[in-house]
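# Show me how the following folds:
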Amino acid sequence: MMVKKNLVLERLRKNQPALGGWIMGNSPVSAEIMALSGFSWVCIDAEHSQVSKETALDMFRAIELHGAEPFVRVSSNNEVEIKKYLDMGARGIIVPMIKSLKDVLNALSHIKFPPEGNRSYALPRCTGYGEFSKEYFIEANQEIFIAIMIEHIDALKDLDDIFACKAINAVFVGPYDLSGSMGIPGQFDNIDFRKVMKTIQSKAQQYGVTMGLHEVHPTSEKILELLKKGIRFIACGMDTIFLMEKSKEFASLNASNICNKTEKPAYNNHSAK
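Have a look, this model is predicted:
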C-alpha cells in the first residue's frame, strides 16, 4: 500500500481550481453529501462548531469514500490539537489567527515530521494502523496541505517573512476578525480595510502563495468571477447555510398570501370508498 497524492495539491500545481465544501453541522451525512457532490476537498470546521473528534473521524471516512480530501480548520495553533487530526487522517490543515512568522513556524513544527518539524511518530489511522507507516512517514510532509489564516492586523508587519515560507500552500483571509482587529468590524468597504486586503493579495502574488477565499453565500456567478481573478482555492458555502437558505426559500411561501391569489381547489365531499 502507499500514500496517495493529495488531489488539492495536484490541482493547484496545474493551476486548476480546487473547490471545496465546508462543514459546520455535527453530521457525517453532510460531509458525505459534500464529498459525493464532487468537491475536491471538504473542510470540517473544528474552530467554530460543536464537532467532536470522534464525529470528525466518521466524517473523514465519509469524505474519503467519495474521493475528496478531508481537511480541518483546527481550533488553535496547538501541537496536540493538530496532531490528533493528522493522526486520524486529515489531509489538509487550516491554521487560524496567524499573526507572525513565529506562528507559522510553530504550525509547521506541529504538522511536519523531523527534520522539517517535530510531529511525533505513531501508528494511528493515517498510517493504516501501521500497515503503510514507512511510506507515510516519508511522504506525509509533502502530501499534507497547509493553509494559514490572516485575520489580524498584526500580521501585516510580518507578511514578507510569512509568505516567504515555501511550505505554505495557501492563505485564507478571515475578513470579520481582520476588520475587527482594525476597529471596523464588518466594514468591508472601508477604504483602510480594502487597502489591507490589497496588500495581502499583492504579497501573496509576489511570493507565489495561492490565495484562498471562503464564499459563504456562493452563486455560480460569484465563483466564476473569483476564478477569473486567479483565486484557485475556494470554499463554497457551508452545510448549515445551504440548509437554511433552501429551507427559507420554500418556507417563505408558507408565510405568503399565495393561496389567496390562486384558484381554490375543488374538494370532494364524498368519503373514499
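
# going forward, measure contacts between C-alpha atoms and count neighbours the same way
Will do.

# now the strands for the stretch 151-273 of the chain?
170-173, 210-215, 233-236 (DSSP state E, counting those that start in this stretch).

# Can you give me the buried ones in the last one?
Think strand 233-236. 233-236 (16 or more other Cα atoms under 10 Å).

# about what we covered before: so which of the strands of the stretch 151-273 of the chain is nearest Lys99?
Minimum separation from Lys99 across the strands of the stretch 151-273 of the chain (Cα to Cα) falls at strand 170-173, 11.7 Å.

# same for the closest one, what does it pack against?
Packing partners of strand 170-173 (3 or more Cα pairs under 8 Å, 6 or more residues apart in numbering; DSSP states H and E): strand 145-150, strand 210-215.

# Please provide the structure for the following sequence as well, for comparison with the first:
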Amino acid sequence: MNLPENRFKRALRENKQQIGLWCSLPGSYAAEIVAPSGFDWLLFDTEHSPGDVLTVLPQLQAVAAYEVSAIVRPASNDAVLIKRYLDIGAQTLLIPYVQNREEAEAAVSAMRYPPTGIRGVSGLTRATRFGRIASYAKRAEEELCLLVQLETQAALSELEAIAAVDGVDGVFIGPADLAASLGHPGEPGHPEVVAAVEDAICRLSALGKPAGILTPDAAFAARCIELGTTFTAVGIDAGLLARGTEALAAKFRQS
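Sure thing, here's the model as predicted:
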C-alpha cells in the first residue's frame, strides 16, 4: 500500500492559493457537511474548541472521501499531542504559539522519527494503514506538513529565524492573539494589528515561505491574498452557524 499524498503540501510548494474553512465544531457530522462545500482545506481546531484526539479521529474519517485536505491544530506545541495526531493519520499540523527558532525546531523534531527527531514509533496506527504501508517509518516525512503559528509581537520579531527552520513548511499569522499582544484585545481590525499582519505576510513572501491567515473579513482576506498568503481561511463553522441563524431569525421577526 502506498503512502497517501499530501495534496495541501504539494499545493504550497507549487504556490497555489488554498482557501480554507476553520472548523471548531467537534462533531464528525458537521465536518462531513462542510467537506464537499468546495474548500481546499479544513482546519480541525483543538486549541480553542472542545475537540481532542478522540473527536478529530472521526472527523478525519468523515472527510477522507472528499477532495479536501484536513489540517489539525493541537492544543499546544507538545510532542505527545503531535505524535498522537500524526498516528491517527493527520498529515498537516498547525502548531500554535510558536515564539522563536527553538520552539519551531521542537515542533519539527516532534514531527520526525529518530535519528532526526523524537517521534515515537508504532507500526500499527491509522497513519500506517495498520501496518500496510511498509515504508511508512522511512518515508512519512515526505508527506507530513508542518505549519507554525506566530501570534505575538515577540514572535513576529523572530519571524525570519522561525521561517528559516528546516522542516517548517508554512507560517500562519494569528490576528486575534496578535491584537491582544499589541494592546488591542478583541480588535483584529485595529490599524496597528492590520499593519503588523500585512508586514508579516510581505516578509514571508520575500523569503519565499508560504504564509497563512484566518479572517472572516472578505475584503481583508482578498488583501492578504494580494500580499501573498497561499493558505487563507475565510470563515469559521461556528461563526457561520451563529450569524446565519441570527440573520434568519431577525428576518422573520421583522416581518
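
# hmm, back to that, will you turn the strands of the stretch 151-273 of structure 1 into TSV that also has distance to Pro185 of structure 1?
Output for the strands of the stretch 151-273 of structure 1, formatted as TSV (distance: least, Cα to Cα, whole Å):
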stretch	distance to Pro185 of structure 1
strand 170-173	14
strand 210-215	18
strand 233-236	22
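
# Would you map the helices across the stretch 51-200 of structure 1?
Assigned by DSSP state H, counting those that start in this stretch, the stretch 51-200 of structure 1 shows helices spanning 53-65, 79-87, 101-111, 133-143, 159-163, 175-181, 191-206.

# Need the ones you listed in a markdown table (columns: mean neighbour count).
Shown next, in a markdown table, are the helices of the stretch 51-200 of structure 1 (neighbours: other Cα atoms under 10 Å):
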| stretch | mean neighbour count |
| --- | --- |
| helix 53-65 | 19 |
| helix 79-87 | 18 |
| helix 101-111 | 19 |
| helix 133-143 | 17 |
| helix 159-163 | 20 |
| helix 175-181 | 19 |
| helix 191-206 | 15 |
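
# Ile258 of structure 1 is nearest to which of those helices?
Among those, the nearest to Ile258 of structure 1 by Cα to Cα is helix 175-181 (38.3 Å).

# compared with structure 2, how much does that closest one deviate?
The superposed helix 175-181 of structure 1 is, by mean Cα distance after the TM-score superposition for structure 1, a mean 1.6 Å from where its aligned residues fall in structure 2.

# who touches that helix?
150-153, 185-188, 193 (Cα atoms under 8 Å, 6 or more residues apart in numbering).

# can you give me how far it is from the chain middle?
18 Å (Cα atoms, centre = their mean, to the nearest Å).

# ok so, going back, can you tell me which of the helices and strands packed on strand 170-173 of structure 1 is most buried?
Compared across these, strand 145-150 shows the largest average neighbour count, a mean of 23 (mean count of other Cα atoms under 10 Å).

# Run the angle between that strand and helix 101-111 for me.
150 degrees (axes from the mean of the first three to the mean of the last three Cα atoms, to 10 degrees).

# now strand 145-150 of structure 1, how far from the chain's geometric center?
Centre-to-centre, strand 145-150 of structure 1 and its host chain are 9 Å apart (Cα atoms, centre = their mean).

# so how far does it sit from its counterpart in structure 2?
By mean Cα distance after the TM-score superposition for structure 1, the fitted strand 145-150 of structure 1 averages 0.9 Å away from its aligned residues in structure 2.
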